[in-house]
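Participant: my questions concern the predicted model and sequence given below.
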Amino acid sequence: MASEEKPLVVVTCTAPVNIAVIKYWGKRDEDLVLPINSSLSVTLHQDQLKTTTTAAISKDFTEDRIWLNGREEDVGQPRLQACLRESEWDPAGDVCDTGPSPSFPSAPSSVCRVRVHRGCCWLRRPPGEGAACEHGRGRGRGRGGGRDLPSPRRASAGEAGGRGRLSAVPLPPPDSRRVRCQEQVGATCPVAVSPPPSVRRLARKRRSTGDEDPPPLSLSYKVHVASVNNFPTAAGLASSAAGYACLAYALARVYGVDSDLSEVARRGSGSACRSLYGGFVEWQMGERADGKDSVARQVAPESHWPALRVLILVVSAERKLMGSTAGMQTSVETSPLLRFRAEAVVPGRMVEMTHCVRERDFQGFGRLTMKDSNQFHATCLDTFPPISYLSDISRRIIRLVHCFNAHHGQTKVAYTFDAGPNAVVFTLDDTVPEFVAAVRHCFPPESNGDKFLKGLPVRPASLSDELRAALDVDPTPGGVKYIIATQVGPGPQTLDDPHAHLLGPDGLPKPAA
């Protein structure tokens, strides 16, 4: 290697799993990954659950490549390109806003949009809506149906602060989606063209400002990425959140970017922006049509609540039948309960949950966590066709938690389920031994008794006769495969040890140990 040119730069990072206690489900914009409601999560410690990602750039690489859990993936996947792309750009410019959507009046961005690319307007609308905006002066002609669009009203400079405001016009039939713009992008077009961010674009922007040192290598160099999870993937344990947060963070380190990465990680996987921070994290839904204010912010650091513990009851490590992306899109289209939840329930719950976290009020925190999990899964059942992520074992765990709390006369443990059957149970450190014993009683390990409990050590405890009677469940051997005991943890980390790199000096994955 020519050391003077540093032909290979390698960075390895880790990122955590986060578990939402106020759930995110449903997007108001599929392309920009903007949620219909805010959400709040707990970041889990990376000593137990994490994604590790190595990113390497070199002048010798001929193409971008990525390996996930030892298997090479198509780097052209849109979600990967949202983090990677630099010069390639599909029609995804800034948008103009015709007002609130009838489907989600409180979500300004779920409106019909104009996307500007190379002199063309791309009209899009949510299903069933009959209005769109058209930004060009004069009349446009639909490419598919060949129908004229009425000219929009151009607001005065005084109204729009010097730029023509865009007014709503009727949308032609669905086959007339592409409309030729009579103005040229970059000339007098009233809609600013601003491509969505990626790490490479942020790096180029940083370099062009000249405010800081340039990135370590040319942005034209290709990147190789290898990433592994130390927990089941696609089983409802937020693997995509940790994965895309780690990808964005590793790429930022290798390209020398220190900007906020919420928008980049979010476009890979919505909840990934919450994994960019430790402790307790809010993902603000935002109001802007371009999504610039839909970002993650830390509510409290990982050191805030040292007594809080997290138990993950792994029911199944199998890939779920209905992925989160497809599931939430169907819910947005068909569930009235989801709309009610987003507009009438979640805003108040965000305030209440933030208060419970800051006051370390486990009673309030636990009850609200369970209620929100239940309502999330109710919206899944309200979806048509209905979606069911919970299994019979999941429902038995729910019953176990309520029986355990009823026996103690207070909320000692609290469950939540993401889009999968595995339970995440929150409790305080002094309750962990007794509850783990209760899980062992209700779900006796079949053959892995010595490996049933992983993660943080838990001292043995016995159940009282009164508690055994109160649990009132028939034991289900093997129902819970194993338990991961963990706690609240920090955000992404950079590993300094070269032996931690997943890629070798040739930029290819190291052989499995």
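Facilitator: The structure has been received and is ready for your questions. Residues are numbered from 1 along each chain as shown.
Participant: going forward, measure contacts and count neighbours with C-alpha atoms only.
Facilitator: Noted.
Participant: which residue ranges of the stretch 351-500 of the chain form strands?
Facilitator: For the stretch 351-500 of the chain, the strands defined by DSSP state E, counting those that start in this stretch cover 413-417, 423-428, 453-455, 482-487, 493-495.
Participant: this is the comparison structure:
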Amino acid sequence: MGGESEKWVLMVTARTPTNIAVIKYWGKRDETLILPINDSISVTLDPNHLCTTTTVSVSPSFDHDRMWLNGKEISLQGGRFQSCLREIRARAQDVEDEKKGIRIKKEDWQKLHLHIASYNNFPTAAGLASSAAGLACLVFSLAKLMNLKEDNSQLSAIARQGSGSACRSLYGGFVKWIMGKEDNGSDSIAVQLADEKHWDELIIIIAVVSARQKETSSTSGMRDTVETSALIQHRAKEVVPKRVVQMENAIQNRDFPSFARLACTDSNQFHAVCLDTYPPIFYMNDTSHRIISCVEKWNRAEGTPQVAYTFDAGPNAVMIARNRKTAALLLQRLLYNFPPQSDTDLDRYVIGDKSILEYAGIKDMKDVEALVPPPEIKDNLSTEKSKGDVSYFICTRPGGGPVVLSDETQALLDPLTGLPK
């Protein structure tokens, strides 16, 4: 190891998107290696709106591994962090930074300690796949720091051991996590089905129903389902394999009606399996159910799906509209049914891609108050408006995969001390 009086700090900062599964992963065949009982397919969301930023640093002056998440120090003792760190250190290569006069031999990585800082620009543990983006970003940034030769698909097998769905965040666009057959998990990896430009007219609107942490974590919920649900085996063996093939075709052909039907039915079946667990798991709430009803009424009235919905292990609704025009109509319907509290700033109630609001002709709260009931609601008196049931909406679209941020001002750690800025 070279460098002036061993005072140097070497850093890498990366940004990784979150993803939403349209064919769900639920249930493991191996708890330790996080090997799933079925394939899954996801859409990567635009990292400008939903992402994790992580800075990783190494220095001979660090005396133990440390990590900060959203500004708070957290323990790295968990088995999942440890398996990711172990796997990456085992693959580390020589690193040379001529500018700083630093040389690290691959065997030195076992002795050097790391500082890691991570920041999510969306609620953590609220069912928006924060752990997926977080662990994918950790693996991706460490792989860059330690000069790993593995490609993103091979890195996905490491990220998977931190959080199952993290493996899908190593690619943009549409991604398939292959369950694999090997006991050691070597073939349980993520592959890209199509990049984000393939179907770029899709618009995604997320209703953040509750930014609170969920009652049942995905890990324990999944374990209980596999142990107690009679439906889960039927789902994994009979239903999902067919759906995966159909979903791949729908994505390849940009066939929105098929895509929407598959996404909605798979989401509904995932939550049915949660209800079939003993004791039952309720991830959705009344607001979630009202959003489904709102989308289903509209889709039925049009005779062909306009919008797909999907819910992960939480109450938040992820709605995928076929194009901007449909997304604008969807946003009008959502704001009509779930208006913000009167004192809410519209700018904070609809975040992300603001152009959808403009396209919907909504500039301020007066425009929200003037919205008329959608045509599929025949009896206006029967629809109660629910102020305050949705915390906020995020407008986004399919996005690209992880990237290294070369602008040092975006780093979360101080380049001199390796401590949070």
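Facilitator: Here it is on my side, so go on. All values derive from a computational prediction rather than experimental measurement.
Participant: and the TM-score between these chains?
Facilitator: Laid over one another, the chains give 0.90 as their TM-score (TM-score structural alignment, normalised by the length of structure 2), with 392 aligned residues with a C-alpha RMSD of 1.9 Å.
Participant: one step back: between the strands of the stretch 351-500 of structure 1, which one is closest to Leu251 of structure 1.
Facilitator: strand 493-495 (11.4 Å; C-alpha to C-alpha).
Participant: ok, which stretches of the stretch 1-150 of structure 2 are helices?
Facilitator: All helices of the stretch 1-150 of structure 2, identified by DSSP state H, counting those that start in this stretch, fall at 79-91, 130-145.
Participant: who touches stretch 459-467 of structure 1?
Facilitator: Here stretch 459-467 of structure 1 makes contact (C-alpha atoms under 8 Å, 6 or more residues apart in numbering) with 404, 407, 433-434, 437-438.
Participant: just the ones of these in helices?
Facilitator: 404, 407, 433-434, 437-438 (DSSP state H).
Participant: farthest pair in those?
Facilitator: His407 and Pro433 (15.9 Å).
Participant: now do the contacts for Phe417 of structure 1.
Facilitator: 236, 373, 390, 423-424.
Participant: so how do I select the buried members of those residues in ChimeraX?
Facilitator: The ChimeraX selection below is limited to those of these classed as buried (16 or more other C-alpha atoms under 10 Å):
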select :236,373,390,423,424
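Participant: of the contacts of Phe417 of structure 1, closest to Arg178 of structure 1?
Facilitator: The nearest one, if we look at those relative to Arg178 of structure 1 and count by C-alpha to C-alpha, is Gly236, at 37.9 Å.
Participant: what lines up with that closest one in structure 2?
Facilitator: Using TM-score structural alignment, the partner of Gly236 of structure 1 in structure 2 is Gly127.
Participant: how close does that match get to Asn316 of structure 2?
Facilitator: When distance is defined by C-alpha to C-alpha, to the nearest Å, Gly127 of structure 2 is 7 Å away from Asn316 of structure 2.
Participant: let me have the contacts of stretch 459-467 of structure 1 in a markdown table, extended by neighbour count.
Facilitator: Shown next, in a markdown table, are these (neighbours: other C-alpha atoms under 10 Å):
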| residue | neighbour count |
| --- | --- |
| Phe404 | 23 |
| His407 | 17 |
| Pro433 | 16 |
| Glu434 | 19 |
| Ala437 | 17 |
| Ala438 | 21 |
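Participant: from those residues, pick the one nearest Ala469 of structure 1.
Facilitator: His407 (9.5 Å).
Participant: residue contacts, that closest one?
Facilitator: Applying C-alpha under 8 Å, 6+ apart, the residues contacting His407 of structure 1 are 467, 470.
Participant: trace it over to structure 2, please.
Facilitator: His407 of structure 1 maps onto Ala301 in structure 2, by TM-score structural alignment.
Participant: ok, that match to Cys395 of structure 2 distance?
Facilitator: Ala301 of structure 2 is 24 Å from Cys395 of structure 2, by C-alpha to C-alpha.
Participant: what about the nearest residue to Thr54 of structure 2 once chain neighbours are set aside, how many residues nearby?
Facilitator: Of all residues not flanking Thr54 of structure 2 in the chain, Ser118 sits nearest, at 4.3 Å (C-alpha to C-alpha, 6 or more residues apart in numbering). Burial of Ser118 of structure 2 is recorded as 26 neighbouring residues (other C-alpha atoms under 10 Å).
Participant: what's near enough to touch the alignment partner in structure 1 of Ser118 of structure 2?
Facilitator: In structure 1, Ser118 of structure 2 lines up with Ser227, judged by TM-score structural alignment. Applying C-alpha under 8 Å, 6+ apart, we find Ser227 of structure 1 in contact with 51-54, 66-70, 243, 247, 502.
Participant: dump the contacts of stretch 459-467 of structure 1 to TSV, plus distance to Ser316 of structure 1.
Facilitator: As requested, those are exported to TSV (distance: C-alpha to C-alpha, whole Å):
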residue	distance to Ser316 of structure 1
Phe404	23
His407	28
Pro433	23
Glu434	23
Ala437	20
Ala438	19
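Participant: what's the closest of the residues you listed to Ala344 of structure 1?
Facilitator: Phe404 (31.1 Å).
Participant: correct me, but the closest one touches Leu471?
Facilitator: Yes - using C-alpha atoms under 8 Å, Phe404 of structure 1 is in contact with Leu471, at 6.4 Å.
Participant: what's the local residue count around Ser61 of structure 2?
Facilitator: 14.
Participant: which residues touch it?
Facilitator: Counted by C-alpha under 8 Å, 6+ apart, Ser61 of structure 2 has contacts 6-8.
Participant: tell me which of those you also see in structure 1.
Facilitator: Cross-checking the contacts of Ser61 of structure 2 against structure 1 gives Trp8 as conserved contacts, using both residues aligned by TM-score structural alignment, their matches' C-alpha atoms under 8 Å.
Participant: return the members of the contacts of Ser61 of structure 2 classed as buried.
Facilitator: Counted by 16+ other C-alpha under 10 Å, the contacts of Ser61 of structure 2 give Trp8 as buried.
Participant: what's the closest of the contacts of Ser61 of structure 2 to Val307 of structure 2?
Facilitator: Using C-alpha to C-alpha, the contacts of Ser61 of structure 2 come closest to Val307 of structure 2 at Trp8, 52.5 Å.
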